[in-house]
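Asks: could you look at this predicted model? Sequence included:
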Amino acid sequence: MKRAFLFYSILLVAGFETFAQSNKNTLWYKQPASNWNEALPVGNGRLGAMVFGNPEHELLQLNEESVWAGAKVNANNPKALQYLPEIQKAIFDNKFKQADSLAQLYMVGTPSRVRSYQPLGDLKLDFQWNTKPENYTRSLNIQTGISTTKYSINGNPISQQVLVSAPDNCVFYRIEGGKNALITTTISLSREKDVKVKAYPDGRIEMEGQIIDGVSDKDNSNGPAGAHMKFAAEARVKLQKGTFEVSGSNLIIRNAEVVEIVLTGATDYSLAKLDFDRSISPIASCKAILNKVKNSDIILRHTAEHRAMFDRVNLDFGADSLAKYPTDVRLNLMKQGKLDNGLIALYFQYGRYLLMGSSRKPGVLPANLQGIWNKEMDAPWNSDFHTNINLQMNYWPAEICNLSETSEVLADFMQQITIPGAATAKESYGTKGWTMHHLTDPFGRTSICDGTWGMTPTNGAWMALPVYEHYLFSGDKKYLKTTAYPILKGACEFLMGFLTLSPEGYLVTNPSTSPENRFKLPNSNETSTLTYAATIDIQTINAAFDYCIEAAGILGIDADFIATIKAAQKKLPPVKISSSGTIQEWINDYEETEIGHRHISHLLGLYPLSQINPETPEFFEAAKKTITRRLSQKGGGTGWSRAWIINFYARLLDGDKVYENINVLLSKSTLNNLFDPHPPFQIDGNFGGTAGIAEMLLQSTNGTVRLLPALPGAIPNGQMNGLVARGGFVVDLDWKNGELINVTIVSRQGNPLKLNYNGKSADFKTSKGGKYTLSKDLVLIR
């Protein structure tokens, strides 16, 4: 045991002395977090903690992915199918106000809202030092996934580490003072409400609870009240030297050289049921996890497993002269107009780190609006799974950034969602297949929520697209057959039943919206969100049909069904260019009520899809005008919207605009801990920004892998290793003075490869596992 303590001490000191100078993957600060938006996140996909780094009153705010208010309920409006034809007719007749009133009464879900994701609780340590701490620094090494706090007491060094281990499925806390700085502290585990806490003289603290949902309003639109999710947490404290003492529900530690805490949490949630499973005991689950933990090598196991994922990708934008400054200082300098390519590279890797921390095994739920980190009982937008851009954006970096297993969590969740989604398709629309609308929760809500602006019946098809994308990158035919294709086919079955004939003779969606946006009716003061065949629907349907046709061909199945899809696809309305020269957002050339709206849904075909590309020059130019028009009216005001714009400009091959908007994202939509605010904090901007930085270096669309397609002039030199292209190609790049030096590609699947760089092309066969190095002229070197 003493050897382990000595090893950790050496590791801490050696690592800390060099992090600020040499570790480009470290966030660091010279003061504790003064609020939650300055705390540092650690997570393992199931458990999360925000570390404040306060040397006198330390706080770890804790989360467990399934601690949600609410309950499973069939919220499909029982009158939806009866009134659907009347609503559709009103929309076709341009009687939008009538359609909206009917839809609000007879299609919006009952209940119409969901309840919130909630925190697990707080772990607090109140220290009793005999003098004020000095020489303070705190850091988060995203390469190792360890948050470190260091300071001195009377000249004696104190070292604190916090991590959340995936192999051991627990939070691990360690503080070392040594013989000359003995630790006396009160340790507590607490939660704002709905819990009972008990401390034990052997160093355990147990917290058990059950969320009690009250009546939220007079019609209880958030769902039924009552005793719902059960949860628990347990902390186990170990000491080197020192003593325990129980004081109420707290533990008092006196005169310890080292204090270690292992903590885990659990609920009685079951993904397979999308519901509680009362046969699960949360406290028993905690004990089963902690009984397996061996403190002696927990850091080694965690670091090895974490780095095995993180180190797949390296990004270097040249000399980093500002690394000597703390992260918050660097960010403030950027807000003052200072360019900081090193901070951009750190931000990119931080997005990968956050995705690892909020969507991976041992977790079973995808990253929500705040990833996994939330301090509020009633979080902004309930911190739910928002599916009209936000959940999709969370997974934009998953495949290209070599974190493919993070998207498998999403796919597993979507498999379960198809079950209530099938009920919604049948009960609300009278169709086969499955669908969902603009949000969901762990209980599988797929009905229309939040009023008629949540009437987005093609969101099921939209969510099927990233599930299929995992196959395009991985080439896993078993996954295609058992997971991706059934989800995709079910979404297309719904679309085939939902599409209806429009007055113009097209097959269209009705009702339809362009997410959260409204238009003005000609010669009227009336506005509407409802329409038919919004452009995003047509782009989504075309992509879903194309993917389904491709997947069925690979599997050699469903020829008759595919024939009906192909016939229907020919009858879809075309995407149009409006009178302003932009991509038209609705079926008719309506005027927006808000030109600078945060959603730019009619450019889904540009990114993440690739229907708009240089080979469609008229639409390519119209897409540029669409973004220019949005930005001219203060568009991109939210973090995630600005992140989307970065990806748009990458696809438009405009590196300088990419760079300009990355700088806007960092200077206007980034908090001191590098979290992205909507505002407030919403993690999709982090993920979208990371995807955009990757997209400027590597693109793989329409059968071609493009190298440095949108390299900014402000990043003339750099190196990238480990990004992944569709078809299963792992790419390493070096560039200097704005030009490619060489590229090395490893072919995971042995697919044919078509490369493009700066107008030059190369097309050759590869073998599985083959490694290929090419010059800047794309000539094969070896």
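Replies: Perfect, thanks for sending it.

Asks: C-alpha from now on. contacts and neighbour counts both.
Replies: Will do.

Asks: got the buried residues for the helix or strand containing Ala304?
Replies: Assessed by DSSP states H and E, Ala304 sits inside helix 298-310. Buried residues in helix 298-310, counting neighbours by 16 or more other CA atoms under 10 Å, are found at Ile298, Ile299, His302, Thr303, His306, Met309, Phe310.

Asks: next secondary structure after the helix or strand harbouring Ala623?
Replies: Following DSSP H and E, one finds Ala623 within helix 617-632. Going down the chain from helix 617-632, the next helix or strand is helix 639-651, by DSSP H and E.

Asks: which elements pack onto that next one?
Replies: helix 655-668, helix 684-697 (3 or more CA pairs under 8 Å, 6 or more residues apart in numbering; DSSP states H and E).

Asks: what sits up against it?
Replies: Contacts to helix 639-651, defined as CA atoms under 8 Å, 6 or more residues apart in numbering, come from residues 390, 598-600, 606-608, 613, 627, 635-636, 655, 657-659, 661-662, 664-665, 669-670, 676-679, 682, 684-686, 688-689, 691-693, 695-696, 709-710.

Asks: rerun that using 7 Å as the cut-off
Replies: 598-599, 606-607, 636, 657-658, 661-662, 665, 669, 676-678, 684-685, 688-689, 692, 695-696, 710 (CA atoms under 7 Å, 6 or more residues apart in numbering).

Asks: structure two is appended below for comparative analysis:
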Amino acid sequence: MKKFLVLLLLSTNAAIAQQPMQLWYKQPARRWEEALPVGNGRMGAMVYGRPEKEILQVNEESVWAGIKFNDANPNAYKVLDTIRKLIFEGKNQEALTIANANFLAVDAENSNKTARAFRSYQTLMNVNIDYGVTAYDDYKRSLNLETGIAATTFKVNGVEYKQEVLASAPDNVIVVQISTSKPGSLNATFSIDRPNIRDTASRFTDCKVTAAGNNQLILNGQINDRNGKEDHGPEGLHMKFAGMLQVANTGGTKTAGGQAIQVKNANSVTLYIQGATNYNYTKQDFEDAVSALNKCKKLMQAAAARSYAAISTRHIQDLKPVMERVSLEINGQHADDIPTDERLQRTKQGIEDPHLISLFFQYGRYLLVSSSRAPGVLPANLQGIWNQHMDAPWNADFHTNINLQMNYWPAEVTNISFTTTPLFDFMDYIRPQGRITAKKMYNARGWVVHHCTDAFGKTGVQNGVAWGTFPMAASWMCLHFWEHFAFTLDYTFLKNKAYPIMKEHALFVEDYLVKSPEGFLVTSPGSSPENQFVHPVTGKPTGLTYGPTMDNQILREFLSKCIAAAKALRTDSAEVVRWEGIIAQLPPTKTGKDGRILEWMQEYQEVEPGHRHISHLFGLHPGTQITEQTPALYEGALRTLTGRLAKGGGHTGWSRAWIINFYARLKQADSVRSHLQALFAKSTLPNLFDNHPPFQIDGNFGGTAGIAEALLQSHGDYVELLPAVPAAWSSGKIKGLCARGGFILDISWENGTLSGVKVRSTTGRNLVLKYRQHLLPLTVERGKEVVVPVDQLL
């Protein structure tokens, strides 16, 4: 039987055509949203692929405006009891007025001056290549997701030009190789600049470009922060940054003049692109005594000692095995021979392209690997690592009321668990500021962060009280630590990293919760992220409240995982009893008169019935409280989605991605399909970046996670196979998806029915497989794999 099943699995795999992992286009990028991304975790570049005047827009992860200071408002605790009393009495507007004056972030080191919003992540520089070309043909540009190489080819008077760009993690550099088919025919001028290099009415010059010898250009500067209409904290010279371009040619001549390097009659040119700042990620601060330029020079010296061939080989050997861990192939008519932007346009017109779904899935994996890994130290922000702005939309910050969390939804399940390291380190290093904020604002133990933060680890209430009062962000972030353990069963990680962070935040939870008029333990003040309801007495919109459903669901999930962690480590029995007592006193998730799940403690009228956040379904996804075992809530979740969508919900990219995950958990396969199509049609840019709008990368990551969720789920007591595969994906295979418990699965299906399963175990744990209504207990020894008798699941 096992031999037969192996043959069946192989034959099924062979029946489905290999699907290319490549984005490609017939024309250069006209705008940033059409350029192609490369990244090594620390540095990223957007490659335009322009034969006339090429642009590589370059980022370094730590180029942040602003300065480190604790932004917690010390007045908050003085008025906390008053605010809670007013909220409990239904005087929400009065509570909000007091909170607005006392909760919003301040600079305590500068006479408690308001600093209601921190500053932005910034671009580092542009690398410009002037090929002197006015006419060309046979053009193509592409991004290979397996090799991470963005290639551009074109011909000029019969001579082929080829440009390759990659961002190497092993060699910690961005490198460009340019060659032509005719020796001695390569002529180009190279320069670097920064968007605000010249004085403007609102900005001051913060850097300068100089040539070093005839082969290097150096950009050296320091961010000069100024306040406009709003106070964003202290002004002045802050983060130091540097960028370098080194030009190496074979054949021909090379000269430097002014702020450019010109190469004539060369056979090929290699560009080494480097950047650095004086940021110290363990301190979440910059260090005035550190020279960003010296750091940059050392990095350049190390990288430029290697040839392009050597760097490229090491880069591919590093990236390709990671990308090949998982493969997804879906049957159906494909359009792989059509440029990616044209395929996307066809999809927007209603033409389905299953291979585009596979490409989008792998693109999400590629983007997370490229923006969250060593040598980088910061997690992926709202734009991953790719940002062309000086003042980015939402500052390209770390948004913790869903967006940062969504960035990492695909990390464990799609077999790139290592990408979580920068996230976990970042949350660990943020704790000192979180402790100060917990004490200042709430007189609480433990640590906290609210709805967003920056590279300096700010933890206060930013942007606005109604939006920013979300201390459960920390509870939600802690769940990612547990998820990493759940997938890997790494007890060392649980003991030394995850549990101490979770346990310390649980102290904050214990101190923050208060008794509601109904007798529950509730958060107060709190909010349901970024939504409002109509006050039943005043008729005015309000968001500040107590015990919103999302808070209760997050807390139930978080404390349950704290209990599970303590039991796994056989420690803190007293804490377990205390946490169990808290869970018993949390408000239950309830449904309203129409069967929908209530977003707040009462059945309020919604200000925006089609709001982008669907926070009260946290318990469905990513939480685990709303399942088929809770039928009333399961049906209520479906009604909630139907109602929200009927009023225009899902109109942002990340929201649509979340909806895909919701429907996957609800086993609504046709809805998974339709909302993937909607994600492509309404919220995907020509380079397949997610469009909020504008560009925001969480929709890419959430979309990838949603596709995985349709193929495999392991959040319950079993590992469920193909729980929400659309009928349109009638045959296909997925290789390398991970399940909780330390399992890696290969799954194939034909004509809508499971046809092959292979399970590998990294832990030696038992598991139960579920397919439709069939359950199959299975034992897989550690380090071994088994081919599952599929007939026992049919």
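Replies: Done, it's in. Because the structure is predicted, anything quoted here is derived from the model rather than measured.

Asks: superpose the two chains and report the TM-score.
Replies: Taking TM-score structural alignment, normalised by the length of structure 1 as the basis, the two superposed chains have a TM-score of 0.95; 757 aligned residues with a CA RMSD of 1.3 Å.

Asks: that older thread, post-alignment, the helix holding Ala304 of structure 1 versus structure 2, mean distance?
Replies: When structure 2 is superposed, helix 298-310 of structure 1 averages 0.7 Å from its matched positions, counting by mean CA distance after the TM-score superposition for structure 1.

Asks: matching residues in structure 2 for that helix?
Replies: Under TM-score structural alignment, helix 298-310 of structure 1 corresponds to residues 311-323 of structure 2.

Asks: map Val757 of structure 2 onto structure 1.
Replies: Under TM-score structural alignment, Val757 of structure 2 pairs with Val743 in structure 1.

Asks: what sits closest to the alignment partner in structure 2 of Ile693 of structure 1 if chain neighbours are left out?
Replies: In structure 2, the residue matched to Ile693 of structure 1 (TM-score structural alignment) is Ile707. Nearest residue to Ile707 of structure 2, sequence neighbours excluded (CA to CA, 6 or more residues apart in numbering): Phe361, at 7.0 Å.

Asks: same question, Thr147 of structure 2
Replies: That would be Ile316: by CA to CA, 6+ apart, it lies 5.2 Å from Thr147 of structure 2.

Asks: residue contacts, the residue mapped onto Ala543 of structure 1 from structure 2?
Replies: In structure 2, Ala543 of structure 1 lines up with Glu557, judged by TM-score structural alignment. Applying CA under 7 Å, 6+ apart to Glu557 of structure 2 gives the contacts Gly623.

Asks: circling back to that earlier point, wait, doesn't the residue nearest to Ile707 of structure 2 sit right on Gly702?
Replies: No - in this structure, Phe361 of structure 2 is not within contact of Gly702 by CA atoms under 7 Å, at 9.8 Å.

Asks: which of these two has more neighbours?
Replies: Gly702 (30 against 25; other CA atoms under 10 Å).

Asks: how many neighbours does the nearest residue to the more buried one once chain neighbours are set aside have?
Replies: Of all residues not flanking Gly702 of structure 2 in the chain, Ala657 sits nearest, at 5.0 Å (CA to CA, 6+ apart). Neighbouring residues of Ala657 of structure 2 were enumerated by other CA under 10 Å; the total is 29.

Asks: structure 1: which residue goes with Ala657 of structure 2?
Replies: In structure 1, the residue paired with Ala657 of structure 2 according to TM-score structural alignment is Ala643.
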